[in-house]
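Chemist: based on what follows, work out the 3D shape:
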Amino acid sequence: MNVTQKLSHGAKALLDGSAAFAHTQALWRFLRNDQIDLPKLAQPLLALAHEEVPKVCDTYALVMHDWSRLNFHRHTSKTDKVQMTHATDVGYELQSSLLVSDRDGQPITAPAQNLVSADGMLQTRHAKVQSEQAHLDELSERIAWLEQQEFGKPLLHIVDREADSVAHLRHWSERGCQWLVRVKAGSLVSVDGKSVKPSDLAPSLNYTQTRAVLYHGQSAIQEVGQAQVVLTRKAKPKKIAANGKRVVPVPGAPLPVRLVVSRVYLKGRCVAEWFILTNLPASIPAGRIALWYYYRWNIESFFKTLKSAGLQLESWQQETAQAVARRLLIATQACALAWRLMRQQTAEADEARTFLVRLAGRQMKRTRPVTLTALMGGIFSLLTMLEALKHYSIEQLEAFAQTLLQPQLE
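Modeler: Here you go, the predicted structure:
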């Protein structure tokens, strides 16, 4: 639960009577224990998904899929790092799927995660290291696995522009998956038998104001328009044939989908525009589709919490991807526990959140009195207090305070 500092080498020790080194050594042994595979360590996250999804989701359980690079180029002790682009872009790649409530956009848990290293791909759904795959090919397998889990609500898979691949969209539709993907402005769709770019089609749509939104802290208006289109273009695989030439584009069956265009206006000027394709039925309003895509930013916030705004993942000193992956799952469970407290709508939960934020010692904005990292910091402080009370009496604690505060006599 501890929100670590950048220079923290491991989890802080609770006041259970053991020395800090004993905690550090126990964590080191746990993270190097080969008998603790990732699927076993991910079981609590899966159990939480089965428990919470039926409670907090109405129509769909939203699944946000994304990729994030973990930079460890200064960590010379990690010998299984992989170079992703340039010379200093060295480390591991995190691939995560985050469950989010369609009711209010609150995160639930991350039931599937991968970590790519030079030795291959570590996955929470496989005990053995797998060969690395192209992003969307691996994502197709992850989506199929998530569909098999039967969390109690249909899944809606939401991906950013990297999933603008007609071959994969056709494949997911053929398997009966519901998806919502942001596409590039220049991707071709077919309307009345003619190919057109979404950016060229957008001006002719009828738009409806859906809600007030904040754009860089300023009040703005969101408008949404939609059209029925068909994907008829050929797939263009990036794979290279044995003769070294690019594979010939592959035709596919026409795929009827909906194009939803979301625009944000600030002082009469369009400052943001999204082009979204989905195979959701017409019964789902376009405004709700735009809102569900907006909820995708939860996975960006999750990565930020892991990397810089809370758990300082890129400063972890574990020397292998296996150890980092195990600690990552522990950190994810801490996030899931705090997310559950944030979702609870009771007077007791409100009081608990207020107390924990105060205990964390955070200066909060009036418009945002509770954050994930503040809750996690408060929870760790509370656990430390409870552990101290198990091993020290009130009189002993008061004596420690007296020793600290009383004038030192010569």
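Chemist: from now on I want contacts and neighbour counts done on CA atoms only, so please keep to that.
Modeler: Will do.
Chemist: list the buried residues for the longest strand belonging to the chain?
Modeler: If each strand of the chain is counted by residues according to DSSP state E, the longest one is strand 218-231. Within strand 218-231, the residues that count as buried by 16 or more other C-alpha atoms under 10 Å are 220-227, 229-231.
Chemist: before we compare anything, build this one as well:
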Amino acid sequence: MVVRQTTCVRRLAQGCRSTQMGFWRFLANKRVTLDRVIEDWSTPTQGACAGRHVLAIQDTSEIKFATTKENRRGLGKVKKGTGHGVLLHPMLAVDADSGIVLGLAGGRAWTRSGAVTTPHSARQLADKESVRWVQTAEQAKQTLANARLITVIDDREGDIYAHWALTPAPNVHLITRLMNDHAVLEGGTVRTALAHQPVRDTARIELRDRADRPARTAQLSLRFTTLSLKRPKNTPDKDLSDSVPVHVVEVVEPHPPAGAEPLHWILLTTHAVNSLADAWQIVQWYRRRWIIEQFFRTLKRQGLRIEDSELATAERLLKLVAIAAKAAVIVMQLVQARDGHDDQPASLVFSPHEIKVLDILNSRLQGKTPRQRNPHPHHTMAAAAWVIAKLGGWHVYETKPPGPITFFNGLTYFRALAQGYALNDL
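Modeler: Reported below is the predicted structural model:
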């Protein structure tokens, strides 16, 4: 998938009928379970996170597949009931300082089986889809056990009281954007308590280009305070603590450009916020959440095009989505590695045989001048990315760094060379 930039089984097989049948048999094999594929996501991540402060960023994406009224392919409803497909909830492990993607730390994939008749407020947490926020955080505690510190980051959907009550631990913190205006022990709600706080600071930040918003510089005002969330009165989960202390950081754009929606984030966190530096650090860590949006784009239209798959059953589509999720992470790691900001080992992506081929190519692709030589440490992802970029047509004297297309082209060439080298050993 990484090399051929597709999840289409026919294109992956490149016209070879036996290879195509092998892929189909693998996806149909009852011993190849969705749980086992997802369990394998985190195998390389466990070593990569050692000693780091890791941002464990989670979110949900709806993956819509083409269906007809006569053939839903066993898929449940997504897109507010207007389509059918799979829900994917991954957690990315990201280095807090560099923003480097370390791998997947956990998650789940599922399709809805039908309408739920019991009201949401009457169901226990374990019977709600929202339990995924808590369960995935628990997976991360195991996967990232060797990390120095873990900060779980969610968008507004993850703002549920049970998450605040159950997830934090001595080395596990939480940052979530406010969705529910929680009642607080201090009286009133989070929003009313913030309204009484003075503006503490202002700063300009760069907002990235998005489908619904062009890039721009935003002038933000900042407030922060400390509050205690009260357990909701109507929750059926009575075993949760009566209250949870949190720190609250608000940034708002008071004067957005004409016609633009102002940026307004209210961030709740278990990290201590005792100074302006602490507050802006929370904002900076939350801004890393955009990396998981990049992941979804890599998985969908701007990369592997998972929604184009024509597999006939939900069971096989779920496995394919889980496999493609790991492939999307590898693509992101290779693109990030080009800058050499992190010394992750090449073994995160490449097999021992492929690393041997990379060594041979590395010695042959280097020139005589310092600029023409691979500047990165031996057997790192950055060194491998330099080789792959060279194979894809990138020249060291180009002012722009190699992009995803260059890497895809380089990987295609590299795969052919690695296969040829393997055949030479037969």
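Chemist: how far does the very next helix or strand once past the longest strand of structure 1 sit from the chain's center?
Modeler: Per DSSP states H and E, the first helix or strand lying C-terminal to strand 218-231 of structure 1 is strand 255-266. Distance of strand 255-266 of structure 1 from the chain centroid (C-alpha atoms, centre = their mean, to the nearest Å) equals 23 Å.
Chemist: equivalent range in structure 2 for stretch 324-337 of structure 1?
Modeler: Stretch 324-337 of structure 1 corresponds to residues 317-330 in structure 2, going by TM-score structural alignment.
Chemist: residues contacting that stretch, please?
Modeler: 1-2, 7, 27, 33-34, 37-38, 41, 86, 88, 101, 103-104, 109-110, 295, 298-299, 303-304, 306, 309, 311, 349 (C-alpha atoms under 8 Å, 6 or more residues apart in numbering).
Chemist: narrow those residues to those in helices?
Modeler: Taking DSSP state H, the ones among the contacts of stretch 317-330 of structure 2 that sit in helices are 27, 34, 37-38, 41, 295, 298-299.
Chemist: those: which two are farthest apart?
Modeler: Leu27 and Phe295 (23.0 Å; C-alpha to C-alpha).
Chemist: following the longest helix seen in structure 2, which helix or strand comes up?
Modeler: In structure 2, assigned by DSSP H, the helix with the most residues is helix 314-337. Per DSSP H and E, the first helix or strand lying C-terminal to helix 314-337 of structure 2 is helix 352-365.
Chemist: just tell me the aligned range of that following helix in structure 1.
Modeler: So helix 352-365 of structure 2 is aligned with nothing, judged by TM-score structural alignment.
Chemist: does anything pack onto that helix? Which helices or strands?
Modeler: Packed against helix 352-365 of structure 2 by the contact rule (3 or more C-alpha pairs under 8 Å, 6 or more residues apart in numbering; DSSP states H and E) you find helix 381-391, helix 404-424.
Chemist: what does the last one rub up against?
Modeler: Looking back up the chat, that one is helix 404-424 of structure 2. By C-alpha under 8 Å, 6+ apart, the list of residues contacting helix 404-424 of structure 2 reads 2-5, 331, 334-335, 353-354, 357, 385, 388-394.
Chemist: mind doing that once more with 7 Å?
Modeler: 3-4, 335, 354, 357, 388-389, 391-394 (C-alpha atoms under 7 Å, 6 or more residues apart in numbering).
Chemist: state the distance from Val229 of structure 1 to Ser96 of structure 1.
Modeler: 30 Å (C-alpha to C-alpha, to the nearest Å).
Chemist: re earlier: select only the buried ones of the contacts of stretch 317-330 of structure 2 in ChimeraX?
Modeler: To isolate the buried ones among those in ChimeraX, judged by 16+ other C-alpha under 10 Å, type:
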select :1,2,7,27,33,34,37,38,41,86,88,101,103,104,109,110,295,298,299,303,304,306,309,311,349
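Chemist: any buried residues in stretch 356-370 of structure 1, and which?
Modeler: Buried-residue list, stretch 356-370 of structure 1, by 16+ other C-alpha under 10 Å: 356-360, 362, 370.
Chemist: cheers, nothing more for now.
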